[in-house]
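Q: got a structure for you, letters missing:
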């Protein structure tokens, strides 16, 4: 999801920066574009650009087309046009020699990338993401030495049908692309060991954003990555590193002073989280969930990251301990997303108090006991709250201020008793199952208006079912 969002934002920014510089349009440029349109197969009902192109309007006024002052086409955005079948090597697209930006994301080519792209030597932005590209990524793309942004991301998880860059080709593919600042290769099969793919990236000294999720990469993480000192975003989730974090990598992490976003989730990484991670001054988001990380982590290490807004350590084998005394709430990170599921927590961390910007909190599958204090219901931005699979016995009231924005509340598999509390006003998902509740709430008003899922199963509820449940409808 995160990597898809990045590609979407790239497309969005490109679309909204596309402006018509001049109404003048050179005849040869217009002819090439009309020829391109006529040779493409696309779905007119989904098209917002191609279907509007016609010879009666100057091409520099067409949606998706950007021209320079001389009337040359320098930008082309055909993202989301439902183009089928791709391009052949002789396509008129490859004769648009002044093109600097080309966005073909979110189409349905179902074909390999033609080598003709190497003719577009002026390109500094190329986006072919999520367009059902297949086969080997052509080495000819490495001739586009002006590229600043390259996005070849794919939805494919199939090694047979999805796009591939073979191990021996990766250094050749990257070695000339030294101007790259953003590189997105999500879903491209690159079955390569850690030191090999890490070293292949070394020529990209200006790289700021690197996303290689679901790339069949192997571990261990190599210290060569930390030589990319300009990195601000590093996304490597969904690979199979199957090793601990090497000491050489941990010791050189301090080089990445500009790193704001790190995603190493779903990677089978084992061993302890290196404490050097919590010395990176710019870190805002950390995702390490669904690994095999172990050992203890003191929360005061996390609090050193003053800019941190998102932390996900869920579903590992770590034990988190809060050893913070006399917390200065004004100095702790302001979280928006916090997921500490399956982290062996025994208590509700005090750092959560006054987290006014928090919208996602997952503390499920821990060992939290006793009462949930009522300040949790006062976190007014909270949308997602999961306390399932704990040992919670009660919820401190009053519930009049039960979070107005809360859409997802999961309290199943606890030891809650007494009457079920009032429902959040805009809840979509409520799970109170597998507790010891004995009674339905008296009055829920219009709280069922938005509900998609509601469960009271396996409780000790007695008496009649209230009318508001009998009358509930979709």
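A: Perfect, I can see it now. Note that this is a predicted model, so its numbers are computed, not measured.
Q: going forward, measure contacts between C-alpha atoms and count neighbours the same way
A: Will do.
Q: tell me where the stretch 301-450 of the chain has strands.
A: For the stretch 301-450 of the chain, the strands defined by DSSP state E, counting those that start in this stretch occupy 310-312, 317-321, 337-339, 360-362, 369-372, 384-386, 391-395, 408-410, 417-419, 429-431, 436-439.
Q: next one for the comparison:
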């Protein structure tokens, strides 16, 4: 039980150890029952070292796992992790040992129902069936807790990990002597029984890792004897911390990964004996109470992954603190010396992913017991004052120091370079400056991880005859030097015998990769990231024999395609200059591969069918090459682990194979920009698609209603520029939404016809989200969770890409947030009125219905599309006036209503003053700014298209004076956007630091004259 070991359990253990030294001769009936018990068991004679030594000719009181009282009765049976299964019913002779007080059969596997015969052991005080193989059956007439209710002397009951016990019944209340109740890791799926509060002697209650739900009974916190309560990992369990009474008995409160919420009450200070408080991964909010730091017995505090805000309280009164974790909250403000100074036992401080700011206090490094300091992803800035340090670096116990992703500057403190015990040193994503020499870290002989990426260093990678460089770092395992202005491969790498993971990405390294590079660690090099350099080739011979992860994308590599080895799991050759064919037997070299990208090269020829033999492959990207021929049918039939398949931008021809496996797990299928013909395969509905892009082909089919019926998780559907035809006439399911997650639908430039059904829009719940929070604005991506690549401290992920065409400009979005909502139905043959239901899509950003045959008015409901940034209804047959409430669309940056039959005065709201004449031209009945004709008193035009009064030139009319403030603002925003595009194009390292919210603005200014093509995140 680790730190949770109770005094009562210690007492019982000590009691049995004392009596173990007092032996009586084993009684014959006791020996007989024990041997019969063993005959009913199956056990491993090698590992069951206790049972195998039981011998009929020896005293059973001296058998391993057996203790007797002074008379010779067996009172203790302790056989944890000894029994594999039962052989016959003889094992139940165990329950005839009526004097038994201590029974421990943990980690056994009986595969049988909970034994009702257990009720015979009425003298039992300690029972441990943890990780036991019992289970309840429907035929069982007596529940496990009814059986245990006969054991009135039971003090310690541990049934953790039994898993299939069935419900908890109130008959447990008969266990009036119970002090410890451990029920963790079962499958209890109910509310927590409030009768637990009636246990008058209970000291420890463990209910963690179950499926309890509902509100937790608050009165349990007030039980007078309770010292330990563990409710962790019950994700649906709700509750709040109550006001605590004076001198409460609780010592440990563990609520990790539950739905407990609200604030932590100031009265928690009344828990004077509290030593462990774990509220991690809950939903607590508000300030951390200042009284928390006054609990003098507090040893372990974990408040991570909540919504705590405000400043950090002082913990100076909690002088026994050993561990404190405040990470992943919203804490703000500076850290003062009163927060942690003077805590003699403090070993670990974690405050990463907050908004803490100011200077980093140097007293952190003077804490005498500190071993780990992790404060990454905050806003600390400036230089670290090392002159005030009162401790010598060589005597520091610091083993892990993570200051990454802050705003720290100046040179690396000399103090860091003399930490004798440091194992992990992470300084990446800061503004440290200076000339960095390879020998500066040579004294850190315990160092295993060194991360210096993304600073402002000028690094000298050469080693001269007098320099020790990093050769004296015998433990170095992970080295991250991304964006360190390197121009050559660091020579000190030759001396590293344990180096496993290396990141040299985003540097200026040119020429060939030297062949010695692959022999680092004597052929055991594993993870290599050389992306975003200027590498041109490989010096032969090269050896990939031990490489698991190789990222060479965004270089200038050419020539033959270097073949991987079967040990390689992640391979990225994308964005290079390879212009050869895919080797016919490439599958033989990829037997363990999970991720393969050859995109953005000039690779030609056919797709080798040998790829189909790579059963482990989950991500395959061959897009933007010159591949020809057909798509191998085996690619869909055999690759049942494939999550992403991207073959876009090639010259592939023929039909799409109708061979998708019944076990298809494909989430992204992008076959756009090829020359495919025929229909969408029926078997495509077997796949759990989130992204389907078959745009710019020659496909001829109806709208894919079957996909709508069977696959509700679709986020992106692109059918544009094909030969799809017919009406959208699906069978709507009124009880379930069809494609409720859909966020981008582009069916432009096809031959669809008929009326748009209102139900189509009502089903798309993903476009109706008005409250856009942080959880809703995550990238639509797949985690390649098996690999941690040292590029930006996160798992590799495959990010989906989609092209949007606005005003004839193709915009490639390489980081699609789940809040982006786009609808493009342009260039089809739709007719009839635009359904009013379109106004329900309140989260819509882009709407294009142009170049159709829509009639009737512009729906006034469009005025509810508060997030709309671009609206194109041009080239239709719309009539009536422009709805005045379109003025309320304050985010609208592009509007095109041209070439319809609209009449009346153009709304004069400020937003409409930013649009040019081209937004309204071709409507002979419109008048007012920005057109060259004013309106009559009734706001109508004459039949001949001119005003009934003399046209008034807008350049001289005071009533229609142009608001140059809005025009200049738009112009300035366009210039700013152009600068951002240039930075993105020429500085990929800068782009990685750019906040994802930029994309939110892109979708609001798509109406501007964008001339550059936006590329996605280089990751």
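A: Arrived safely, thanks for sending. Quick caveat: nothing in here was measured; it's all calculated off a predicted structure.
Q: fetch the TM-score of the aligned pair.
A: The TM-score (TM-score structural alignment, normalised by the length of the first structure) is 0.76; 439 aligned residues with a CA RMSD of 4.3 Å.
Q: need the strands of the stretch 301-450 of the first structure in TSV with mean neighbour count and distance to residue 463 of the first structure, can you?
A: Converted to TSV, these look like this (neighbours: other CA atoms under 10 Å; distance: least, CA to CA, whole Å):
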stretch	mean neighbour count	distance to residue 463 of the first structure
strand 310-312	20	42
strand 317-321	19	42
strand 337-339	21	37
strand 360-362	20	33
strand 369-372	16	26
strand 384-386	20	28
strand 391-395	19	21
strand 408-410	21	24
strand 417-419	16	12
strand 429-431	19	20
strand 436-439	19	8
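Q: dump these to CSV, plus distance to residue 27 of the first structure.
A: Supplementary listing: the strands of the stretch 301-450 of the first structure in CSV, determined by distance: least, CA to CA, whole Å:
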stretch, distance to residue 27 of the first structure
strand 310-312, 52
strand 317-321, 65
strand 337-339, 53
strand 360-362, 54
strand 369-372, 71
strand 384-386, 56
strand 391-395, 72
strand 408-410, 57
strand 417-419, 76
strand 429-431, 58
strand 436-439, 76
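Q: let me know which of the ones you listed is the nearest to residue 328 of the first structure.
A: Closest to residue 328 of the first structure of those is strand 317-321 (CA to CA; 17.6 Å).
Q: could you find the closest non-adjacent residue to the residue mapped onto residue 368 of the second structure from the first structure?
A: Using TM-score structural alignment, the partner of residue 368 of the second structure in the first structure is residue 229. Among residues not flanking residue 229 of the first structure along the chain, residue 256 sits closest, at 5.1 Å (CA to CA, 6 or more residues apart in numbering).
Q: ok, the one you found touching residue 234?
A: No: here residue 256 of the first structure does not reach residue 234: they are 10.2 Å apart, not a contact under CA atoms under 8 Å.
Q: of the two, which one has the most company?
A: Higher neighbour count among residue 256 of the first structure and residue 234: residue 256, with 22 against 19, using other CA atoms under 10 Å.
Q: longest helix in the first structure, please.
A: helix 2-17 (DSSP state H).
Q: how distant is that helix from the center of its chain?
A: Distance of helix 2-17 of the first structure from its chain centroid, counting by CA atoms, centre = their mean, to the nearest Å, is 12 Å.
Q: now that helix: buried residues?
A: By 16 or more other CA atoms under 10 Å, the buried positions in helix 2-17 of the first structure come out as 3, 7, 8, 10, 11, 14, 15.
Q: ok, the match of residue 368 of the second structure - how many residues close by?
A: Using other CA under 10 Å, residue 229 of the first structure is surrounded by 18 other residues.
Q: then residue 856 of the second structure?
A: Residues within reach of residue 856 of the second structure, counting by other CA under 10 Å, total 16.
Q: OK, contacts around it?
A: Residue 856 of the second structure makes contact with 832, 833, 834, 877, 878, 879, 880, according to CA atoms under 8 Å, 6 or more residues apart in numbering.
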